[in-house]
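> Any chance you could fold what I've pasted below:
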Amino acid sequence: MKPFCIMVCALILSATTASADFSISFKWGDIPLCTSGKPNRVGNPQFVLKGVPQGTKVIEFRLKDLDVPSYNHGGGKVKVSGDGRMPAGIFKYKSPCPPSGAHTYEWTATAKNGRQVLGTATARRRYPE
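The predicted structure is shown next:
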């Protein structure tokens, strides 16, 4: 029984280690200033991905307002490029648009091969900055 546990634990550890270096960064870019609480449909910011897990075919992006997590800002799916840069404007989403003061927003990038999740990375920024 112990050798089985050691093998399973090693597989889990290697899968965790493989995606542990997966990271994402972004800047808001040239989106229109919005503080009315009524988001604009805008093109995604440029993303820089590092440590994309081997075998990744698609990255799914989702934006969440951490101050109002129930609001769906949307996101998109992008095929993986070789250099880790995802250009601006590939997909449309509802821009950040807090009605009072700045909010903290989080992009989540999920690396997938079909339905299999290979890793997840997040990056946060305030808006307006």
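
> From now on I want contacts and neighbour counts done on CA atoms only, so please keep to that.
OK.

> Burial check on the residue lying closest to Phe26 once chain neighbours are set aside, number of neighbours?
Nearest residue to Phe26 in three dimensions, chain neighbours excluded: Phe47, at 4.8 Å (CA to CA, 6 or more residues apart in numbering). If you count neighbours by other CA atoms under 10 Å, Phe47 ends up with 20.

> Sequence B follows; please return its structure for comparison with A:
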Amino acid sequence: MRVGKVPKGTRKLRFRMVDLNAPNYPHGGGTVAWSGKRNIPYGAFRYKGPCPPSRHTYQFTVEALGAGNKVLGRAKARRAFP
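The predicted model follows:
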């Protein structure tokens, strides 16, 4: 996964994926240390990929965390699957 435009002072990135049609389904996510490199290594956090019985919409969120886990920035994207 590649990331860009990360705010200055970022120490961690927190990822989350939510199925907007089934928000209680535990897709997962995680928090990784930000090293300043644009690539997040495969397996850095856990999630269950989309596999809905019908068309569902997913929201992906990444938050840039600074000292004391203060949110410095947030990006969201939505996509329907399949």
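
> sorry, back to before: show me the contacts for the residue nearest to Phe26 of the first structure.
Contact analysis of Phe47 of the first structure by CA atoms under 8 Å, 6 or more residues apart in numbering lists 24-27, 85-88.

> try it again with 10 Å
Contacts for Phe47 of the first structure (CA atoms under 10 Å, 6 or more residues apart in numbering) come out as 24-28, 61, 84-88, 107, 109, 123.

> State the distance from it to Pro87 of the first structure.
7 Å (CA to CA, to the nearest Å).

> before we move on, the earlier item: which one of the contacts of Phe47 of the first structure sits in the busiest neighbourhood?
Ala109 (27 neighbours).

> Give me the most central residue, the second structure.
Phe15 (2.4 Å; CA atoms, centre = their mean).

> just checking, that residue touches Thr61?
Yes - counting by CA atoms under 10 Å, Phe15 of the second structure does reach Thr61; the two are 5.8 Å apart.
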